[in-house]
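In: Got a sequence here, can you build the structure:
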Amino acid sequence: MASNQQNRPRIGELAKDRDSGRIGVVMGALGGRVQLRPVDGGIEWDAMPDKVTALRAREELSARLAVRNGNSRTGL
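Out: So this is what the prediction gives:
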């Protein structure tokens, strides 16, 4: 399989961990793993770099909208 280096998200961008299906913000890399933080905050998790991909526009919009909706329900 070809490298998706050009498709790898940078720090601060939203990304998907294909192993867990979770979406998070790329916080950095340490020890050969990518560190992701949930979009709505919380504890970071580690993912294998080859399993982390940039979101498509529709996925990113959906993730951001879910956070906004959650915030509006809690009064944030």
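
In: Every contact and neighbour count from this point should use C-alpha atoms.
Out: OK.

In: hey, where'd the helices end up in this structure?
Out: Secondary structure of the chain by DSSP state H: the helices cover 57-74.

In: longest strand anywhere in it?
Out: Using DSSP state E to define each element, the chain has its longest strand at strand 22-30.

In: Next, the buried residues of that one.
Out: Going by neighbour count (16 or more other Cα atoms under 10 Å), the buried part of strand 22-30 is 23-27.

In: this one next, for a side-by-side:
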Amino acid sequence: MDVVVKRQEPPSVPALGTLLVDVLQDRVGEFRGEWFGLWYLRPVTGGTEWTVVPGSTRPVTPEQRLRAETARRNARSRGELL
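Out: Below you'll find the model as predicted:
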């Protein structure tokens, strides 16, 4: 019996600023770039970037996008560093 293994292609690199969910940490971040196969995400309200494996991300839902945009605007209105 032959077993066929389907190889998955790595996800394409998203545009800078794209909101993604890190499914391992259940955390929304803004895509900041790629380096040696790892993606860098940054919290939408500012802060330290973290790395993710591209396969452990997914696009945000409309609800998550609204929450992230609201959090960003609220942080900006408070004068927090972004």
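
In: Could you give the separation of the longest strand of the first structure from the chain centroid?
Out: Relative to its parent chain, strand 22-30 of the first structure has a centroid offset of 6 Å by Cα atoms, centre = their mean, to the nearest Å.

In: re earlier: let me know the closest of the buried residues of strand 22-30 of the first structure to residue 3 of the first structure.
Out: Distance from residue 3 of the first structure was checked for each of the buried residues of strand 22-30 of the first structure by Cα to Cα. The minimum falls on residue 26, at 18.8 Å.

In: so the closest one sits right up against residue 16, yeah?
Out: No - Residue 26 of the first structure is beyond contact range of residue 16, at 9.3 Å (criterion: Cα atoms under 8 Å).

In: Tell me who's in contact with whatever residue of the first structure lines up with residue 72 of the second structure.
Out: Under the alignment defined by TM-score structural alignment, residue 72 of the second structure is paired with residue 67 of the first structure. Taking Cα atoms under 8 Å, 6 or more residues apart in numbering, we find residue 67 of the first structure in contact with 39-40.

In: In contact with the residue mapped onto residue 24 of the first structure from the second structure, which residues?
Out: Across the two structures, residue 24 of the first structure finds its equivalent in residue 29 of the second structure, going by TM-score structural alignment. The neighbourhood of residue 29 of the second structure, defined by Cα under 8 Å, 6+ apart, consists of 19-22, 41-44.

In: if I look at residue 29 of the second structure, how far off is residue 6 of the second structure?
Out: Between residue 29 of the second structure and residue 6 of the second structure the distance is 30 Å, computed by Cα to Cα, to the nearest Å.
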